[in-house]
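Novice: requesting a structural model of the entry that follows:
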Amino acid sequence: MRIKSITRWIAAAAIFLAYCFPVAAEGAANKVPGLYTHAQAAALMDVTSGRLLYSSHGDDELRIASLTKIMTAIVAIEHGDFNKPVKVSKNAYGKEGSSIYLKLGEEMTLENMLYGLMLRSGNDAATAIAEHVGGSEEGFVHLMNEKAKELGLTHSHFANPSGLDADGHYSSANDMAKLTAYALHNPLFKNIVKTQVKKAPNPNESWDYRWDNKNKMLRLYEGADGVKTGYTKKAFRCLVSSATRNGQQLVAVTLNDGDDWNDHGKMLDYGFKYFPLSQLMEKGESVQGYDLVVANTFNYPFAEGEQERLEKKLVLHSPAKEGRADLSFGLRGEIRMVLDGKLIGTVPVYQKGSLLPEPNARNPVDDTLGPLRPATLAEAMARVFQQMFLQRD
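Specialist: Purely as a prediction, here's the structure:
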């Protein structure tokens, strides 16, 4: 009996250690200490590169409460008509849960309503936005799930725009980190989530709306610049935060974490300390030994000792074999960055004297996109983002 008890104790201890002390970014475990949080699931990501720096139960499919509104906001920004006011329907008016207390029939600009959505987590705003952009809640939820597929969020499915508990409504810590890293490259989204106080016209009263951001990280952590809080009775406390230091932006995610403010501080400190962002090449820099220049600046976060193992491989295109029309504009190939046998990114190279394209939203660069037109910028960003994760997984 005593042997069985000891065996059970050892097994339980092993499970506990596996749960509490997950491995950091792949290939960096021998140089980076462990990290503990109180969360059921957690993830930490570098925004520029999309590199996952830490994950604990990162693919577990869990309730995410109002973290849902990160997807709601980016879908609304990319699909919404900013020239038409958002009208509050009967369905949006008096929506259960957190609210910005919109009146039935009230009209507000989509931009202002997005502030109410993200700063005060208004479920009434979420419903009104969904109906405005998607024609109905159901139509908008379809757009949300299409966006999830587009970004490769394989452990996410949305059933509503607010995050209220519902069957079939879930995501994972890793997926939320990917989604947020994508969204933070949108200037409007980035500006909204870092705003501490927003005032908006109130057509029903003599005073303006005033929305104070519920995200305490903006006040508790140096360099904090987002993103979203969440809570329901079934999801418990959920939080996505972001911070920028020395030009590097990180995203931290915790799901079901009773000590999330402190845990996010630890996670962000961990990322900045052990995975600082390094510049590998700069736009316009000459390629040694060739009459070529690189088309984009490329940055990547490395743990100690990793950068020394990086390989840069120049791959030149053959016009005769590939028939690439864009070669006539100076594109000659690409430099592939390989770390421990894995491709972490690519940067196109151009003939010296060529007009270099405008930088894309993030690295690695997808040189097949060509010049980005405003109408296709969101789609192009999504394609680059999806390719980035496919290359790394």
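Novice: from here on, contacts and neighbour counts on C-alpha atoms
Specialist: Noted.
Novice: wait, is residue 364 part of a helix?
Specialist: No - the assignment for residue 364, made by DSSP: H, G, I helix; E, B strand; the rest coil, is coil rather than a helix.
Novice: name the nearest residue to it, ignoring sequence neighbours.
Specialist: residue 345 (4.3 Å; CA to CA, 6 or more residues apart in numbering).
Novice: that neighbour: what secondary structure?
Specialist: strand.
Novice: please give the structure of this sequence too, so both can be compared:
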Amino acid sequence: MKKRVIHSIIWTLIIALFWTPLGQAEASPPGIDTKAVGASLIDVESGRILYNVKGDIPMRIASLTKIMTAIVAIENGKLTDKVKVSKNAFGKEGSSIYLKLGEEMRLHDMLYGLMMRSGNDAATAIAEHVGGSVEGFVYMMNEKAKMIGMDHSNFTNPSGLDEGEGHRASANDMAKLTAYALKNPVFQEIVSTKIKKVPNPNEKWNYTWFNKNKMLSLFEGADGVKTGYTKLAKRCLVSSATRNGQQLVVVTLDDPNDWADHAKLLQYGFKYYPLQLVAAKGDTVEGSPWVVGRSFSYPLAEGEAGLVSKKVSFTDAASTDYRLGERGIMQIYLNQKLIRSVPLYDKTSTRMQASDQSAFSFKEGKAYTETLLSRYGLICRLLIQKLFTFSKSEWTD
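Specialist: Below is the predicted model of the structure:
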């Protein structure tokens, strides 16, 4: 009797240890390591963090700051505006594009100097022009960070210089920011440029800038984005690459081996987390006349496709959403965790035409459409300029 009980217990343990229902098996890509103190790997389209080390720990980010500076300026400034170099911007310490006092340059051109050569003089001039003052622009940077969902970041200047103790961002936050910024074609064009010539009003020859980001030449498919270094932050790097229609971003903070680590992490992401179509625009929803209004792809490791599930809810015919054309929502889950919601429409609906252009999500289960800062950029700029038109003595008081 005792032997039978023992035998039963042994078999129960064996089954518990080795038997897992196939529908619940989770993929487990091999481990990978880097020399970085903080690191993050993100899929741009979905916003899924694929790998991180101390991803939510705020750290010094040096000139990676200029990613935020650039996207805020692009969204809220007028690219054809002439930006005048003030005394505050002229001769700014650290990396520079050597702008002259009083020199004027198109905002669009100056953004190339900001991102390709990491000009701190350009960062200050852009901030003063777009935000009315450096303080006003920093306010805009932090508002943008909140809207994107950068919960572990705080900006105190537009350049990334080690000024004060509060200027920090986490690796995951910088990954989210870069994924957001790469959705903007102007930003994408600037950070992928290897050589740029810009008119020089002070000389007979043009400015010629070479991109400091070596990944553009070192890694096949590389298309951005920014280098960074200060004595306190050490080597920082954000890179992006696109292969087979999938774009990935890697962030490393305080990494002495950043070029090699970025190549390794990008290869890892493309190999183990390929982008897969989960919902196709125009697909009919079973049991209804409605169709999926927006395509959705997601990076999935081997075995994860079986963990994807969908839940459909239909819109009340008496609601405003219904009158505006929405017929329902399809919620998509990975391992019972909501990763995206896509709208359902009538197949003849005009809303089907523009539906792929909205929604960009970083937080799983929460879609972010155009931010208020982008939509009402001019209004925000005017308000902020008004707020920060104090004299220096009034500000310190």
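Novice: thinking the residue nearest to residue 364 of the first structure is in contact with residue 388, fair?
Specialist: Yes - the pair residue 345 of the first structure and residue 388 qualifies as a contact (CA atoms under 8 Å) at a distance of 7.2 Å.
Novice: intersection of neighbour lists for the two?
Specialist: Shared contacts of residue 345 of the first structure and residue 388 (CA atoms under 8 Å, 6 or more residues apart in numbering): 363-364.
Novice: quick one: terminal-to-terminal distance for stretch 217-227 of the second structure?
Specialist: Taking CA to CA, to the nearest Å as the measure, stretch 217-227 of the second structure stretches 14 Å from start to finish.
Novice: now do the equivalent of residue 241 of the second structure over in the first structure against residue 258 of the first structure, distance only.
Specialist: When the first structure is aligned by TM-score structural alignment, residue 241 of the second structure is paired with residue 243. Residue 243 of the first structure sits 21 Å away from residue 258 of the first structure when distances are taken as CA to CA.
Novice: pick out whichever of the two has more residues nearby.
Specialist: Set side by side, residue 243 of the first structure and residue 258 show unequal neighbour counts under other CA atoms under 10 Å, the larger going to residue 243 at 25 against 16.
Novice: nearest spatial neighbour of the more buried one, chain-adjacent residues omitted?
Specialist: Nearest-residue entry for residue 243 of the first structure: residue 224, 3.9 Å, with adjacent residues in sequence omitted and distances by CA to CA, 6+ apart.
Novice: helices of the stretch 101-250 of the first structure, start to end?
Specialist: If DSSP state H, counting those that start in this stretch is used as the criterion, the helices of the stretch 101-250 of the first structure fall at 110-119, 123-134, 137-150, 173-183, 187-194, 217-220.
Novice: check the offset of the shortest one from the chain's centre.
Specialist: Helix 217-220 of the first structure has its average C-alpha position 19 Å from the chain's average C-alpha position, going by CA atoms, centre = their mean, to the nearest Å.
Novice: please apply the same query to the fourth one.
Specialist: Helix 173-183 of the first structure has its C-alpha centroid displaced from the chain centroid by 3 Å (CA atoms, centre = their mean).
Novice: Provide the aligned range in the second structure for it.
Specialist: Alignment note (TM-score structural alignment): helix 173-183 of the first structure is matched to residues 171-181 of the second structure.
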